[in-house]
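K.L.:
quick one: sequence plus predicted model below, questions after.
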Amino acid sequence: MQAETGEIPASAATRRAVVTTACVAVAVAQMATTIYLPSMPALGTDIGAGDSVLQLSVAVFVVFAALPVVAWGRAAERFGRIPAFVAAGLCFVLASAGLALITNATELLGLRVVQAIGAGGIAVVGRMMIKDLFTGAELARQLALLSMAFVVALGGGQVIGGIVTSTVGWRYGFVVLAVLAAVPVAFALRISLPRREPGPRDKGAAGRLFTDRVFVVSAVAGGIGFAVIVMIQQKSAFIFTDRFALSPWVFGLFGVLYGAAYLGGATYVRQRVRELGAHAMMRQGAAIMLAGCVLVTVVWAFDPPRAIALPVFLAGYVTTTFGQATLFPNSAAHAVSHLATGAAIAVSWCALVQQGLAGIASLAGPTLSGLLAWSIAITLLAAVNVLIVAAPWKSTHSRRHKE
């Protein structure tokens, strides 16, 4: 059965422990951005870093969280899920502790790279452990549960970041990250997974994946959605601080809205994915994201008074977040569910595509001059995604993956 389905036998307690550990890991990895966002203006002032450097620090994190995910996947295949997860977690913990002590932009960027490498590792190995235990619609439901972890990250992380920055200072935000990241590492050390015998490395696996239309389109759709969210996050600290003149703690409180939106989207997926199917829900998510981006563009196209601009911008941000919560878990599940062999390592390739696209977008974001150009760019990306997921797909290579 394991050879045919890719699942490994595990007790209910082990499954719950794995899901819990993966959820906490995903939340902590995302918090590396959301706790950080409210602190960016104050951090920049203290270490003498300009807005472009601070936006680059977000882009660097996304890029370097993506680059090593396949290597982390290979490590998890060779040495085991738990050793790879713990190694990535320790990397994240040490980098986060180091960031609390930085004095200049070079240290900021360098340690954000190390932090990102660890974050990418715990996120992708956590998803691999989930894929080991679940398939099909149940996999999409469990990945939606991972999306609910973003509720903590988007809502709680931003609230924590805003309060910490406004009270004791931005350095303590990184201390909080280091402590939180130690939690899933401790959880993982208590998990005993059934032994997996490493199989022979299939040198043609990547080639087959990237000629499988279902895998490619699903991964790309999730990646574009992620790119849109990252580009909004990248600008939001400066929009709320400069355009709307809000203090960090107020900006942080808005995280509750984003968390609620993500919770709503993830709950919707868990309730309806068995009925509607992952592909249909991806279409819905992409359309909702486009509607949210249009609202954001309206703000900068017409430049209304603050009393109108702020609620419209928030509505666009919340709508886009709900759409991504609907799109992302379905794209991740749909990309690999039809693969009967090698699906676990395919999770890491999917993560590379998704985070890689987000990284490219985050590097391009700071080059866009003006908020109107930026908002048009994210709207165009969302529109492209609607077109990508609109056509019916049929896997042409899924049989080649089966034993």
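P.N.:
Yep, it's here. Residues are numbered from 1 along each chain as shown.

K.L.:
when you work out contacts or count neighbours from here on, use the C-alpha atoms and nothing else.
P.N.:
Noted.

K.L.:
pull out the buried residues from stretch 377-386.
P.N.:
With burial defined by 16 or more other C-alpha atoms under 10 Å, the residues of stretch 377-386 counted as buried are 377, 378, 379, 381, 382, 383, 384, 385, 386.

K.L.:
could you give the number of residues near residue 257?
P.N.:
For residue 257, the count of nearby residues is 18 (other C-alpha atoms under 10 Å).

K.L.:
rewinding a little: and the furthest pair within the buried residues of stretch 377-386?
P.N.:
377 and 386 (14.5 Å; C-alpha to C-alpha).

K.L.:
so who does residue 255 touch?
P.N.:
Contacts for residue 255 (C-alpha atoms under 8 Å, 6 or more residues apart in numbering) come out as 154, 155, 156, 157, 158, 159.

K.L.:
try this one next to it:
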Amino acid sequence: MTLSPRYLIILLASLVAFGPLSIDMYLPSLPLIATSLNAIESDVQKSITVFLFGLFLGMLLYGPLSDKYGRKPPLLIGIGLYFLASFGCAMAQDIDQLLIWRFIQALGGGAASVLARAIVRDIFAAKDTARILSLMHLVTMVATLIAPLLGGYLILFLGWRIIFILLMLLACICFFFVQTKIQESRPETLNTPSVKSAFNSYFLILKQPTALCLILCNAFSFSGMFAYITGSSFVYIQYYSTSAQTYAWLFSLNIAGIFIMTLANAKRLKHDTSKALLSYASHLSGLSGVAIIVSYWLFDQLTTMVLFTFLYISVTGVIAANSTANLLNLFAKQAGAAAGLAVAIQFGLGAIASFFVGFFFDASPKAMVLIMSLCGLSGLFFLKLSQQNHST
């Protein structure tokens, strides 16, 4: 590697941020996109669902291929595809074109999200994996904290298409630094005889009960957040009558919560195990999920909605970092496949949650809060199951 560890973490975090930035930055513009493209609200919400589904497929593809052919070639191909698709999104003239290009954009972005995590496991010691992933998540959260605020104000002056032009610029910068500053990190001792055997790693991982439960614990937590992402702009702007700029600030409050909790997680890892911190965060996620739906039925106030969604979303980064670290330590020799599978299932379930929010959306928060609650409780359930499997 030709970058210092500090700058390497920033670059890897920027790659992981492809997915969040591609969604968070343009959330405040969803109602505007619906008007601009003469589309109904549910069709615009599908632009999130198809993006998540594209990430799901892309991540399943890149992980095993990187175990076979190395991290760098598929990473560069993915970033290039992301750039081209972002241009297509910026030029879209109707909702169908936007949906197609968003799907292709996600296929490219999946490489960045998966392979950045695999590179971490390649070059850092196992005991440092959770801490490095937490630090990467902090950098990513700074970007996603700024993204909706930037997007909310940019659309006032330059329209929604500027969002995708900025994503093209991000892809160009990352492509340059990956090409010039990152060397191949795939361990020479990692000898995968065929592409088929690389994909067979998925079945090896899924057959391990603890691994499967760790993956699902993280995936359900993440899916609840994407239920919020899919429904919140319409719920806040139209149901609770906030402006797009106010919504951007409220959304960024959640990202600030993730940042604070992830920073605390990185510091606590010097004293507590990642398994203990995963347990704390999963319990808070489950309890917050219940509080979201109960407070909605009892009060239906913007204040309580903001409070309990904040508590739920703030621990998603802690759950992601610790569950991923434990998973990668179980499968160090299949780090690419393990990271790809975990993040793919995470986005796959996120796509399902997003679809159901859009499908059952009735201009009220009902669908969003119900799915968030179910996801929080499901994540806690699989954490408990993983602990039982580990003890036996």
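P.N.:
That came through fine. Note that this is a predicted model, so its numbers are computed, not measured.

K.L.:
rewinding a little: tell me the one among the contacts of residue 255 of structure 1 nearest to residue 96 of structure 1.
P.N.:
Looking across the contacts of residue 255 of structure 1 and measuring by C-alpha to C-alpha, the closest to residue 96 of structure 1 is residue 157, at 14.5 Å.

K.L.:
number of nearby residues for that closest one?
P.N.:
Around residue 157 of structure 1 there are 32 residues (other C-alpha under 10 Å).

K.L.:
state the span of structure 1 onto which stretch 149-167 of structure 2 is aligned.
P.N.:
With TM-score structural alignment applied, stretch 149-167 of structure 2 matches the range 159-177 in structure 1.

K.L.:
quick one, helices of the stretch 51-200 of structure 2?
P.N.:
72-91, 95-123, 129-158, 161-181, 195-206 (DSSP state H, counting those that start in this stretch).

K.L.:
according to the alignment, the second one goes to what range in structure 1?
P.N.:
This points to helix 95-123 of structure 2. Taken onto structure 1 by TM-score structural alignment, helix 95-123 of structure 2 occupies residues 105-133 there.

K.L.:
the matching stretch vs structure 2, average offset?
P.N.:
Taken over the aligned residues, the distance from stretch 105-133 of structure 1 to structure 2 averages 0.8 Å (mean C-alpha distance after the TM-score superposition for structure 1).

K.L.:
what's the answer for stretch 328-336 of structure 1, then?
P.N.:
Mean for stretch 328-336 of structure 1 is 1.1 Å (mean C-alpha distance after the TM-score superposition for structure 1).

K.L.:
what stretch of structure 2 does that stretch fall on?
P.N.:
By TM-score structural alignment, stretch 328-336 of structure 1 lines up with residues 320-328 in structure 2.

K.L.:
show me the contact partners of stretch 52-65 of structure 2.
P.N.:
19, 74, 103-111, 113-115, 195, 198-199, 201, 336-341, 343-348, 350-351.

K.L.:
returning to that earlier point: got a markdown table for the helices of the stretch 51-200 of structure 2, with distance to residue 34 of structure 2 too?
P.N.:
A markdown table is the format used below for the helices of the stretch 51-200 of structure 2 (distance: least, C-alpha to C-alpha, whole Å):
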| stretch | distance to residue 34 of structure 2 |
| --- | --- |
| helix 72-91 | 14 |
| helix 95-123 | 8 |
| helix 129-158 | 14 |
| helix 161-181 | 13 |
| helix 195-206 | 39 |
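
K.L.:
most packed of those helices?
P.N.:
Counting by mean count of other C-alpha atoms under 10 Å, helix 95-123 has the highest mean neighbour count of the helices of the stretch 51-200 of structure 2, with a mean of 25.

K.L.:
name the helices or strands packed onto that helix?
P.N.:
Counting contacts by 3 or more C-alpha pairs under 8 Å, 6 or more residues apart in numbering; DSSP states H and E, helix 95-123 of structure 2 is packed against helix 5-16, helix 18-24, helix 41-69, helix 72-91, helix 129-158, helix 335-360.

K.L.:
okay, angle between that helix and helix 335-360 too, please.
P.N.:
150 degrees (axes from the mean of the first three to the mean of the last three C-alpha atoms, to 10 degrees).

K.L.:
from the chain's centroid, how far away is helix 95-123 of structure 2?
P.N.:
Computed by C-alpha atoms, centre = their mean, to the nearest Å, the chain-centroid distance of helix 95-123 of structure 2 equals 10 Å.

K.L.:
equivalent analysis for stretch 269-289 of structure 1, please.
P.N.:
The answer for stretch 269-289 of structure 1 is 18 Å, by C-alpha atoms, centre = their mean.

K.L.:
report the buried residues of it.
P.N.:
Buried, per 16+ other C-alpha under 10 Å, within stretch 269-289 of structure 1: 269-270, 273, 277-289.

K.L.:
what sits against residue 121 of structure 1?
P.N.:
65, 68, 69, 72, 84, 85, 88, 89.

K.L.:
and it, how far from residue 75 of structure 1?
P.N.:
10 Å (C-alpha to C-alpha, to the nearest Å).

K.L.:
give me the contact list for stretch 207-226 of structure 1.
P.N.:
286, 289, 324, 327-328, 331-332, 334-336, 346, 350-351, 353-358, 381-382, 385, 388-389, 393-398.

K.L.:
give me the buried subset of those.
P.N.:
So, by 16+ other C-alpha under 10 Å, the buried ones in the contacts of stretch 207-226 of structure 1 are 286, 289, 324, 327-328, 331-332, 334-336, 346, 350-351, 353-358, 381-382, 385, 388-389, 397-398.
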